[in-house]
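1. sequence-free structure coming up:
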């Protein structure tokens, strides 16, 4: 072999070693998951990952929110069957079951005719949802896009982006997707005292912000639990897990925690189970 031939072979060998090294350094390609199976997924701004097992709280255990439960379940069943259904805003007091209900209704609707799955994403991923919508639009099933505890800082452009998803525009969600969003505020965007001093169309600026919640066809309020509601929630959990409790002890727990809510009630049940040496799994 000539010197030029040996040199060419040597160069090829070097290039092959470099290519092999780069292959070892490169991350493996993302595993494609099937959207026609699986009950729930997580969108991390770039990829969909399966949530398995998907075991939200049994919908029958959610107490004190019967009206909200019935309306959200009906809306979810409609969507699963391909009928007209609303985007939903679940707003109100912390710990009163907004997130739990959003997941539980999807799990319940999966037992009815139609195919539906939950897709959960973080509230700071709105800019990346157009890529998700492209993926979901091509799947032969229905989806609930769940965004928990959404909120925007003053001056953020994300409220307009969310409004575009709900009412049309380049980032509009596809027909087989509905948004279920939770927020501690009815209007999502907080009103600032500085709005009162804005010399440039202050009323228009405020109305533009508050109109965001109006884009949701169904808006469900969750209010702080009364003492009776709080005890009823505990009683339902205690019955389901074969636990005994004293109302005075349950009220003391809430007083020490500083609030009465479904979340506080569940934490009290965890405490009861621990005292009794039981597991809640």
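-> Cool, got the structure. Here the structure is a predicted model, which is why all the values come from computation and not from measurement.

2. okay, CA-based contacts and neighbour counts for the rest of this
-> Noted.

3. Now do the helices in this structure.
-> Secondary structure of the chain by DSSP state H: the helices cover 3-25, 66-80, 98-109, 129-137, 158-167, 202-210, 227-240, 247-257, 262-275.

4. mind checking how far the third one is from the chain centre?
-> Just to be clear, that refers to helix 98-109. The chain centroid and the centroid of helix 98-109 are separated by 10 Å, computed with CA atoms, centre = their mean, to the nearest Å.

5. what do you get for the longest one?
-> Between the centre of helix 3-25 and the centre of its chain there are 49 Å (CA atoms, centre = their mean).

6. buried residues in it?
-> Across helix 3-25, burial judged by 16 or more other CA atoms under 10 Å covers no residue at all.

7. what's in contact with that helix?
-> Contact with helix 3-25 is made by no outside residue, as judged by CA atoms under 8 Å, 6 or more residues apart in numbering.

8. hang on, the earlier thing: CSV for the helices of the chain, including distance to residue 53?
-> Shown next, in CSV, are these (distance: least, CA to CA, whole Å):
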stretch, distance to residue 53
helix 3-25, 32
helix 66-80, 20
helix 98-109, 11
helix 129-137, 21
helix 158-167, 29
helix 202-210, 38
helix 227-240, 21
helix 247-257, 31
helix 262-275, 21
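
9. Presented hereafter is structure B, for comparison with structure A:
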């Protein structure tokens, strides 16, 4: 006994198309993960994406910028950080920066002024919370090879004894086998002169 079934080819094609569309949506790059090339500032954050907590690079739509001219009574610091950042964006040797001092003395404003001055030359800023400083190698994987120049900015940086973030920062600053990305510097502020 043989049984014959007739398959409606148009219904089968429609079903296959629905399956393909579902798979594309499920595995397409997430909007939260897409790099917004029009933005000048980003935040490294943790969010739930498709039910999984993961790090994402989120564009800051309206970053709080300030001009160097608006900063008063810190002329020496302005000159030094502006010169260092200028060297960085032009591909010359530049240093990572740690700004220390009491609250309200303009440390974060100096970093924002660098972004305001040099973003037309390709400078970009990624703000990294001190709780996520251990993600620096992952962030460097993202920035390495890109045409932009990145400042990884950590505000109010300090470590408690045994904090694993300190080791990650030290590895990035001292260099690892992979080396440091030539297009990335770390600018940090701290209210403490000693980070530990």
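-> Great, that's in hand. Keep in mind the model is a prediction, meaning the values are calculated, not measured.

10. Tell me how they score on TM after superposing.
-> The TM-score (TM-score structural alignment, normalised by the length of the second structure) is 0.77; 181 aligned residues with a CA RMSD of 3.1 Å.

11. re earlier: identify whichever of the helices of the first structure lies nearest to residue 185 of the first structure.
-> Closest to residue 185 of the first structure of the helices of the first structure is helix 202-210 (CA to CA; 10.6 Å).

12. Out of the helices of the first structure, which gets nearest to residue 189 of the first structure?
-> Among the helices of the first structure, if distance is taken as CA to CA, the winner is helix 202-210, at 6.3 Å.

13. Quick check: which of the helices of the first structure is buried the most?
-> A comparison of the helices of the first structure by mean neighbour count, using mean count of other CA atoms under 10 Å, puts helix 98-109 on top with a mean of 22.

14. what range in the second structure does it sit on?
-> Under TM-score structural alignment, the alignment places helix 98-109 of the first structure onto residues 107-118 of the second structure.

15. post-alignment, that stretch versus the first structure, mean distance?
-> For stretch 107-118 of the second structure, the mean deviation from the first structure after alignment is 1.3 Å (mean CA distance after the TM-score superposition for the first structure).

16. Could I get the contacting residues of the residue most central in space within the first structure?
-> Residue closest to the mean C-alpha point of the first structure, counted by CA atoms, centre = their mean, is residue 146 at 3.0 Å. The contact partners of residue 146 of the first structure, by CA under 8 Å, 6+ apart, come to 102, 118-121, 179-181.

17. Spatially, which two of the residues you listed are the most separated?
-> Most distant of those, by CA to CA, are 102 and 121, 13.2 Å apart.

18. Aligned to the residue nearest to the centre of the first structure, what sits in the second structure?
-> Using TM-score structural alignment, the partner of residue 146 of the first structure in the second structure is residue 153.

19. do residue 77 of the first structure as well
-> So, by TM-score structural alignment, residue 77 of the first structure is matched to residue 86.

20. distance between the ends of stretch 48-67 of the second structure?
-> 35 Å (CA to CA, to the nearest Å).

21. What of stretch 188-207 of the first structure?
-> 13 Å.

22. Quick check: residue 54 of the first structure vs residue 41 of the first structure, distance?
-> On the measure of CA to CA, residue 54 of the first structure and residue 41 of the first structure end up 9 Å apart.

23. between these two, which one's more packed in?
-> Each of residue 54 of the first structure and residue 41 has its neighbours counted (other CA atoms under 10 Å); residue 41 has more, 22 against 15.

24. Fine by me, we can end here.
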